[in-house]
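Visitor: next input, structure requested:
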Amino acid sequence: MRLDKFLKISRLIKRRTLAKEVADQGRITINGNQAKASSTVAVGDELMIKFGQKLVTIEVTALRENVKKDEAETLYKVIKEEKKDE
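Guide: As a prediction, this is how the structure comes out:
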């Protein structure tokens, strides 16, 4: 599954266009490698996403085309959340 689509379906990022922008800015890595919006995400992959002052590391636990809002969190597991100090 494409990275931008996974981020939208899992509701980590609300819109696919915004997910694409974040990836294009180099703020997402998959298993330590720089990721593009078109990068493929697989179960077991570790994503590191920089949200402003926050750095979130998640593990992909499932991939599905459609998911209800209350089930979105079943697609990933948060490994760690860090606040970056400026």
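
Visitor: okay, CA-based contacts and neighbour counts for the rest of this
Guide: Noted.

Visitor: which residues touch V56?
Guide: Neighbouring residues of V56 by C-alpha atoms under 8 Å, 6 or more residues apart in numbering: 48-50, 78-82.

Visitor: which helix or which strand is home to it?
Guide: Per DSSP states H and E, V56 falls inside strand 54-60.

Visitor: flag every buried residue along the following helix or strand past that strand.
Guide: Next helix or strand after strand 54-60 toward the C-terminus (DSSP H and E): strand 76-83. Within strand 76-83, the residues that count as buried by 16 or more other C-alpha atoms under 10 Å are Y76.

Visitor: and the next helix or strand past the helix or strand containing L7?
Guide: Assigned by DSSP H and E, L7 falls within helix 3-9. Downstream of helix 3-9, the next assigned helix or strand under DSSP H and E is helix 16-24.

Visitor: to compare with the earlier structure, here is another sequence to fold:
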Amino acid sequence: MRLDKYLKVSRLIKRRTVANDACDAGRVLINGKVAKAGANVKVGDVIEIQFGSSTVRAEVTSVADHAKKEEASDMYRLL
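Guide: Below is the predicted model of the structure:
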């Protein structure tokens, strides 16, 4: 699954366009490397998102095309 879509479906970022912009700005890392919006996300990857002065680290636990609001937090584990 594309990184920008995963960030939106998992609700780590609310909108796909915002996720795309964050990737273009170099604020999203997968396994310690800067990732583009089209990068492939798989189970076990560690995603790091920089929001201003704070950073969110999450490990991908599942990948799904659609997720309800209640199920979205089950797609990752915060580190």
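
Visitor: where does the TM-score land?
Guide: The pair, once superposed, lands on a TM-score of 0.97 when counted by TM-score structural alignment, normalised by the length of the second structure; 79 aligned residues with a C-alpha RMSD of 0.5 Å.

Visitor: need the contact partners of the helix holding L7 of the first structure.
Guide: Outside helix 3-9 of the first structure, the residues that reach it (C-alpha under 8 Å, 6+ apart) are 13-17, 19-20, 23, 36-41, 63, 65-67, 72.

Visitor: next: stretch 24-40 of the first structure.
Guide: With contact meaning C-alpha under 8 Å, 6+ apart, stretch 24-40 of the first structure is reached by 1-4, 19-23, 41, 45-51.

Visitor: in PyMOL, select just the buried ones from the contacts of helix 3-9 of the first structure.
Guide: Selecting only the buried entries of the contacts of helix 3-9 of the first structure in PyMOL, with 16+ other C-alpha under 10 Å as the criterion:
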select buried, resi 13+16+19+20+23+36+37+41+63+72
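
Visitor: ok, now which ones touch R11 of the first structure?
Guide: With the criterion set at C-alpha under 8 Å, 6+ apart, R11 of the first structure makes contact with 69, 72-73.

Visitor: which of those lies closest to L55 of the first structure?
Guide: The closest of those to L55 of the first structure turns out to be E73 (C-alpha to C-alpha; 17.6 Å).

Visitor: does that closest one touch S10 like I think?
Guide: Yes - taking contacts as C-alpha atoms under 8 Å, E73 of the first structure lies within contact range of S10: 6.4 Å.

Visitor: I appreciate the help and will end here.
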